[in-house]
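In: okay, sequence plus prediction incoming.
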Amino acid sequence: MKIIGLTGRSGCGKSTLTSLIVGAGYPCVDADKIAREVLLPGSSCLPLLQNIFGSDIVEEKTGQLRRRLLADRAFATPQGTAQLTQITQPAIYRRIDEEIEKAEKAGSRLFFVDGAVIIGTPFESRCDHIVLVSAPYEVSVARICARDGISAEMARRRLDAQVPEETLRQAADFCIENNGTVQQMQERCRALLETLRKEAYD
C-alpha cells in the first residue's frame, strides 16, 4: 500500500483536495485532527505534559487542556517546543499507524495522510509521495481572514511564520495549484489520483 502525504501552508485549500479524495472513496486520516485528539481529557500525554509545563495546564474539574496556556509555555523556548513534540508525536504516529493497518487489511492500495506539518518530520520518510497544495500568497491571506475572522496583517504574520513555500516545493513529488475554480481543482485531483492509481496497481 502506498502512503501519500498531503500538505500545504495555511489557506492553501488543502482541505478541499482532501474532501475530494475522500469523496472518491480513498482512506484518508487528518493528522492535525489526531494531534488535537491526543490531548483530550484522559489522554496519557496530559500527565507527561503537566510534569514539564505545570499541572495548571489542565482544568482540575473537567480534565480539559488549557491549550493556549500550554502553547504559551511550550513555544516560549526551542527546548519547550522539542519537549512537546517528544511527548505528542509518538501518540499521533501510533494513531496514524492504526488507521494505516486498518486500510491495509481492507485491501486499500492508496492511503492519504492530511497534515500541515509532514515535511521535515520523521513521518516524511514514511510517505511514498508528498503532494503539496499551493495557492498564491494573497489568496491564502484572504482565505485565512475569511476562515478565522482575523485581520490581513495577522494572517500574513501567520503565513510568514510557516515553512517557506519553496522548501515545501523542493520536498514535494506533486504540486496541486489551487488558484482557480472548484472545477479546475476537481480535474487536478482526478489527474493526481489517476497517476497514483496507475503506480499503485502496477
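Out: That came through fine. Numbers count the residues shown, from 1 in each chain.
In: going forward, measure contacts between C-alpha atoms and count neighbours the same way
Out: Will do.
In: give me the distance between D114 and D72.
Out: Between D114 and D72 the computed distance is 26 Å (CA to CA, to the nearest Å).
In: next one for the comparison:
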Amino acid sequence: MNIGLTGGIASGKSSVSEFLVSLGAILIDADKIAREVMLPGHPVLAAVARQFGQAVLLEDGALNRKKLGEIVFNHPEQLQALNDITHPAIRQEMRDRKHTYEEQFPDRLVVSDIPLLYESGLENEFEQIMLVYVPRAVQLDRLMKRDGMDEHQASRRLEAQMDIEEKKQRADIIIDNSRDFEETKKQILVYWHRAGLS
C-alpha cells in the first residue's frame, strides 16, 4: 500500500512522516533524493555541469550550490533548464524505490514525502494522498517563528505554493496539525488502524 504525503510550508509534515516511520512505514523523501542526485559521480550532477559549466562544481567535484543559485535565481529560463534535468530523475528514482519497497514489503505502508506534490501533478501516482493541514494563519505564524521572517516575507513564501485550502479539498486523508502534536498522533493512529496497518 502506498500514499503520497504533502502539506504546506511550516505545516509539520516532517513530524508526521517521522511518526509514520515509527509505526512501521517506509519513507521515500523527495528532498533527500533531490540532494542525492547532486552528489559527485551522479549522472544528474554531470548533466547539470554540462548545462551550466564547470563553474558550478567545487574543486572536489561537489556541487557549488551558491554558484548554481546565482545562475538560476533571477533567470526563469535557467531555472526551468535545471528543473528539466533534475525533476525527471528525482521522479524516476522515487517510482523505482516505491516499486521495490512494495514488492519487498507488501504488508508495509510506503510513504512518499513530496512537498510540491499537487504543484507537480503527481497525485495520480499514489493510492491516496495524505495532507498535513494547518490553516494559513497558523502556517504564517509558524513560518515567521521558524525562519525568522517578517510577515511580508512569510506571505510571499506561502503564495509561491498552492493554497492549503485547495490542497485540503483534493486530499484523501487530512491530518490537522494545528494543535499540539499529541492530537496529531491520535489522528494518524486512527488512519493507521482504519487502513488495517496495525
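Out: Yep, that arrived. Because the structure is predicted, anything quoted here is derived from the model rather than measured.
In: got a TM-score for the pair?
Out: Once superposed, the chains reach a TM-score of 0.86 (TM-score structural alignment, normalised by the length of structure 2), with 197 aligned residues with a CA RMSD of 2.3 Å.
In: if we can go back for a sec, the more surrounded of D114 and D72 of structure 1?
Out: Just comparing D114 of structure 1 and D72: by other CA atoms under 10 Å the higher neighbour count belongs to D114, 22 against 12.
In: so what's Q162 of structure 1 closest to, chain neighbours aside?
Out: Excluding its sequence neighbours, the residue lying closest to Q162 of structure 1 (CA to CA, 6 or more residues apart in numbering) is R9, at 7.0 Å.
In: trace the one you found over to structure 2, please.
Out: Here R9 of structure 1 is matched to G8 in structure 2, going by TM-score structural alignment.
In: what residues are up against its match?
Out: Counting by CA atoms under 8 Å, 6 or more residues apart in numbering, G8 of structure 2 touches 115, 132-134, 139, 158, 161, 163-164.
In: report the secondary structure state of the residue in structure 2 sticking out farthest from the centre.
Out: The centre of structure 2 is farthest from one residue, E59, which by CA atoms, centre = their mean lies 29.9 Å away. Classification of E59 of structure 2 by DSSP: H, G, I helix; E, B strand; the rest coil places it in coil.
In: in a strand, that's where S112 of structure 2 is, yeah?
Out: Yes: under three-state DSSP, S112 of structure 2 falls within a strand.
In: near it, how many other residues are there?
Out: 25.
In: isn't V113 of structure 1 right up against G5?
Out: Yes: using CA atoms under 8 Å, V113 of structure 1 is in contact with G5, at 4.8 Å.
In: what kind of secondary structure is E101 of structure 1 in?
Out: Under three-state DSSP, E101 of structure 1 falls in the helix class.
In: can you get me a residue count around it?
Out: Applying other CA under 10 Å, we find 14 other residues in the vicinity of E101 of structure 1.
In: now L68 of structure 2, nearest residue through space, not along the chain?
Out: V56 (5.5 Å).
In: hmm, back to that, as JSON lines, the contacts of G8 of structure 2 with secondary structure would be great.
Out: As requested, the contacts of G8 of structure 2 are exported to JSON lines (three-state DSSP):
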{"residue": "P115", "secondary structure": "coil"}
{"residue": "V132", "secondary structure": "strand"}
{"residue": "Y133", "secondary structure": "strand"}
{"residue": "V134", "secondary structure": "coil"}
{"residue": "Q139", "secondary structure": "helix"}
{"residue": "L158", "secondary structure": "helix"}
{"residue": "Q161", "secondary structure": "coil"}
{"residue": "D163", "secondary structure": "coil"}
{"residue": "I164", "secondary structure": "helix"}
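In: just the buried members of these?
Out: 115, 132-134, 139, 158, 164 (16 or more other CA atoms under 10 Å).
In: distance check, the residue most central in space within structure 1 against T167 of structure 1.
Out: Residue closest to the mean C-alpha point of structure 1, counted by CA atoms, centre = their mean, is G115 at 1.7 Å. Note on G115 of structure 1: its distance to T167 of structure 1, by CA to CA, is 16 Å.
In: just T85 of structure 1 next, same as before
Out: T85 of structure 1 is 21 Å from T167 of structure 1, where distance means CA to CA.
In: those two: which is more packed in?
Out: Counted by other CA under 10 Å, T85 of structure 1 and T167 do not tie: T85 has more neighbours, with 14 against 11.
In: can you find the partner of that one in structure 2?
Out: Matched to structure 2 by TM-score structural alignment, T85 of structure 1 sits across from N83.
In: can you give me the helices for structure 2?
Out: 13-23, 30-36, 43-52, 65-72, 76-104, 136-147, 151-159, 164-170, 181-194 (DSSP state H).
In: reformat those helices as TSV; add distance to E127 of structure 2.
Out: Listed next are those as TSV, based on distance: least, CA to CA, whole Å:
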stretch	distance to E127 of structure 2
helix 13-23	17
helix 30-36	17
helix 43-52	29
helix 65-72	35
helix 76-104	12
helix 136-147	27
helix 151-159	27
helix 164-170	13
helix 181-194	14
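In: wait, which of those is closest to E123 of structure 2?
Out: The minimum distance between E123 of structure 2 and the helices of structure 2 falls on helix 164-170, with 9.3 Å, by CA to CA.
In: the closest one against structure 1, how far on average?
Out: In the superposition with structure 1, the average deviation recorded for helix 164-170 of structure 2 is 2.4 Å (mean CA distance after the TM-score superposition for structure 1).
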